[in-house]
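K.L.:
Could you work out the structure for the sequence below:
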Amino acid sequence: MANEPQSPVKDPHDDLISVLEASLQAVWKMETYASDAEAAGDTELAEWFRKIQENNRTAGEQGKRMLAQRLQNQGG
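P.N.:
Coordinates of the predicted model:
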C-alpha cells in the first residue's frame, strides 16, 4: 500500500498475495450479497453479484496458479 512504511524485507510476492486474498474474499462476500438480494426478491441484483463472484473466482484461480509457479521457480 502506498501509505504503509517500507519493510526492510520485501517479499517479491506481496502484491500478488494481496490481490489474491482480496479476490478470494470477494468471492465469499458476493455469495452473501447475492443471497441477500435473492431474499429481497431482486434477481437482477443477485445475478450481477454472481457475475462479480465468478470473475473474482477466476482471478483467484489464476492468482493461485501464478503464485504456485513463482514459488516453485524460486525453489520455495
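
K.L.:
going forward, measure contacts between C-alpha atoms and count neighbours the same way
P.N.:
Will do.

K.L.:
Leaving out the residues flanking it, which one is nearest to the spatially most central residue of the chain?
P.N.:
Centroid-nearest residue in the chain, with C-alpha atoms, centre = their mean: Ser23, separated by 0.8 Å. Here the nearest residue to Ser23 in space, its sequence neighbours aside, is Asn56; by C-alpha to C-alpha, 6 or more residues apart in numbering that works out to 5.0 Å.

K.L.:
One more, please, to line up against the first structure:
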Amino acid sequence: MATGETGFKDVAYDLVSVQYHSLKAGHDYGQYVRDAKNAGETEIADFFQDVMREDSERAARCHDFLTELAEKGDIGPAAS
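P.N.:
I've put the predicted structure just below:
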C-alpha cells in the first residue's frame, strides 16, 4: 500500500500489520497446543507454546515501536 492511501506512513501501517498477524496467529496457536496435548505430543505442544510466545513478543515489540513513532509525531498522516 503506497504512502497516503491510509493516511499513515508505510512503516506505521507495516507495524500494525505485523502486530495484527502476530496476535491472530497467537490465538490460533492456542488450538494447536491443545491439539498436541490431546494427542499426547508434549514436545510438539511445547514447540507451539514457544511459537505463541515469540509471536506475543513480536506483537509487543510492534506496540513499542508504534508508541515511539506516535510520541515523535511520526506516525501519520502521511507526508505528501
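
K.L.:
and for the host helix or strand of the residue nearest to the centre of the first structure, what span of the second structure is it aligned with?
P.N.:
In this assignment (DSSP states H and E), Ser23 of the first structure forms part of helix 14-39. Alignment of helix 14-39 of the first structure against the second structure: residues 13-38, by TM-score structural alignment.

K.L.:
The matching stretch vs the first structure, mean deviation?
P.N.:
Averaged over the aligned pairs, stretch 13-38 of the second structure sits 0.8 Å from the first structure after superposition, using mean C-alpha distance after the TM-score superposition for the first structure.

K.L.:
Flag every buried residue along that stretch.
P.N.:
Tyr13, Leu15, Val16, Val18, Gln19, Ser22, Leu23, Gly26, Tyr29, Tyr32, Val33, Ala36 (16 or more other C-alpha atoms under 10 Å).

K.L.:
Cool, thanks, talk later.
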